[in-house]
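Q: can't give you the sequence, but here's the structure:
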C-alpha cells in the first residue's frame, strides 16, 4: 500500500450544524452533499473531508466510543505566516467556534486550535521548518 490518505471521515452528531460550519461559515464547497447522510468536501488535490451523519457511520463501521475530553484526533491546516494563523482563528471565533491560542511554540512555530461543532480540533499552524513547508500549496 502506498503512503496516501484519500478521505478523512468524521462522524458528526448534527450534519446540518457541521454543514453550516464548514460550508456556510468557512465557505468550503461540497463535492457531494446528501442531506441527512453526508457532506464531502475536497480539501486537497486528492483528499476529501467526509462529514458523515453518525447514525450511518455507526451502521457501517460500528459503535462510537464516547467519553469526556477532546476527541482523540486533531487535523491541521498549515499557513505561510503568523498573520494567517491569526486571521483563520478570528474567522472561526466569529463563527462561534471554541478557539485556543494562538501562541509561540517551543519548536519554533506559531499555532492555535479551533473546534468544529463536534469538538474535533483543527490546529492552525505556521511551521517554519522543512516539514511545515512541505505541506503548503
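A: Okay, I see it. Quick caveat: nothing in here was measured; it's all calculated off a predicted structure.

Q: Please make it C-alpha for all contacts and neighbour counts, starting now.
A: Noted.

Q: what comes up buried for the host helix or strand of residue 16?
A: For residue 16, the host element (DSSP states H and E) is helix 15-19. Within helix 15-19, the residues that count as buried by 16 or more other Cα atoms under 10 Å are 15, 18-19.

Q: So which residues of the protein form strands?
A: Ranges of strands in the chain, per DSSP state E, are 7-12, 30-34, 38-44, 47-53, 74-79, 98-104, 110-115, 121-126.

Q: Residue 38 contacts residue 55, correct?
A: No - using Cα atoms under 8 Å, residue 38 makes no contact with residue 55, being 10.7 Å away.

Q: When these two are compared, which one has more neighbours?
A: More crowded of residue 38 and residue 55, by other Cα atoms under 10 Å: residue 38, with 24 against 16.

Q: show me the contacts for the more buried one.
A: Counting by Cα atoms under 8 Å, 6 or more residues apart in numbering, residue 38 touches 15, 32, 50-53.

Q: can we see that at 6 Å?
A: By Cα atoms under 6 Å, 6 or more residues apart in numbering, the residues touching residue 38 are 51-52.

Q: Tell me the spacing between residue 19 and residue 90.
A: 19 Å (Cα to Cα, to the nearest Å).

Q: ok so, going back, which residues are in contact with the helix holding residue 16?
A: Against helix 15-19 from outside (Cα under 6 Å, 6+ apart): residue 53.

Q: Buried ones in the longest helix anywhere in the chain, by neighbour count?
A: The residue-count maximum for a helix in the chain (DSSP state H) belongs to helix 82-94. Within helix 82-94, the residues that count as buried by 16+ other Cα under 10 Å are 82, 85-86, 88-89, 92.

Q: and the comparison structure, right after this:
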C-alpha cells in the first residue's frame, strides 16, 4: 500500500510481488495481498491450485493440490493434518474427503523430510497445514 501511495512504477511492484510470492501468499497475508492486487490490476502469476475472488479470498481445488503434492513426493497418502494450529485426526486414506469438508482459507505443506525432523515417525508422510475461515 505504501508503494502504491508513493506512485511506485507498477512493473516494479509486480516484479517484487512475483519474486516474493512464496513469502506473502500464505496464511493471513495472502488475502490482504490478493485484494490489493485485484484492486490495482497487478499482473501476478496465479497458482493452478486455487482461484481468487475480488475480495482476495482463495477457493482451493483441494483434489488437484493434494494429488500434485503426492505425485511430487512432498507428502504421502496419509500426512499429518493440522487445522488452525491443532493436529486433527482423520481416518486412514480419507485426507481428501476430510479437507473437502473444510472452508479452507489457506493450505501449506511441510514436506516429508522436514516433518520427520519436526514430528519424528508421525511426520513420515509430511504434514498438511490448513487455515480455515
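A: Done, it's in. Predicted model only: the values in this text are computed from it and were never measured.

Q: now what about the TM-score between them?
A: The TM-score (TM-score structural alignment, normalised by the length of the second structure) is 0.27; 59 aligned residues with a Cα RMSD of 4.3 Å.

Q: In CSV: the buried residues of helix 82-94 of the first structure, plus distance to residue 75 of the first structure.
A: Compiled in CSV, these are given as follows (distance: Cα to Cα, whole Å):
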residue, distance to residue 75 of the first structure
82, 18
85, 15
86, 17
88, 14
89, 14
92, 15
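
Q: Can you tell me which of those is closest to residue 61 of the first structure?
A: Taking Cα to Cα as the measure, residue 61 of the first structure lies nearest residue 92 of the buried residues of helix 82-94 of the first structure, at 30.3 Å.

Q: In the second structure, mark out all the helices, start to finish.
A: Under DSSP H, the second structure gives helices at 2-5, 10-19, 21-24, 27-40, 62-71, 95-100, 112-119.

Q: Quick one, which of those helices gets closest to residue 106 of the second structure.
A: Using Cα to Cα, the nearest of the helices of the second structure to residue 106 of the second structure is helix 27-40, at 5.8 Å.

Q: tilt between the closest one and helix 10-19?
A: Relative orientation of helix 27-40 of the second structure and helix 10-19, computed by axes from the mean of the first three to the mean of the last three Cα atoms, to 10 degrees: 150 degrees.

Q: Which residue is the nearest non-sequential neighbour of residue 24 of the second structure?
A: In this structure, residue 24 of the second structure finds its nearest non-sequential neighbour in residue 30, 5.8 Å apart by Cα to Cα, 6 or more residues apart in numbering.

Q: What separation do you get for the one you found and residue 86 of the second structure?
A: 21 Å.

Q: So for these two, which sits in the more crowded spot?
A: Counted by other Cα under 10 Å, residue 30 of the second structure and residue 86 do not tie: residue 30 has more neighbours, with 19 against 10.

Q: Compute the distance between the more buried one and residue 14 of the second structure, please.
A: Distance from residue 30 of the second structure to residue 14 of the second structure, by Cα to Cα: 15 Å.

Q: for residue 67 of the second structure, same thing?
A: The value you get for residue 67 of the second structure to residue 14 of the second structure, if Cα to Cα is used, is 30 Å.

Q: And for residue 3 of the second structure, nearest residue in space, chain neighbours not counted?
A: Nearest non-adjacent residue to residue 3 of the second structure (Cα to Cα, 6+ apart): residue 13, at 7.5 Å.

Q: Tell me how many other residues crowd the one you found.
A: Neighbour count for residue 13 of the second structure, taken as other Cα under 10 Å: 17.

Q: go on, the one 5 residues further on?
A: For residue 18 of the second structure, the tally of surrounding residues (other Cα under 10 Å) stands at 16.

Q: again with residue 37 of the second structure
A: Residue 37 of the second structure, neighbours per other Cα under 10 Å, totals 19.

Q: same question, residue 110 of the second structure
A: Neighbourhood size, residue 110 of the second structure [other Cα under 10 Å]: 19.
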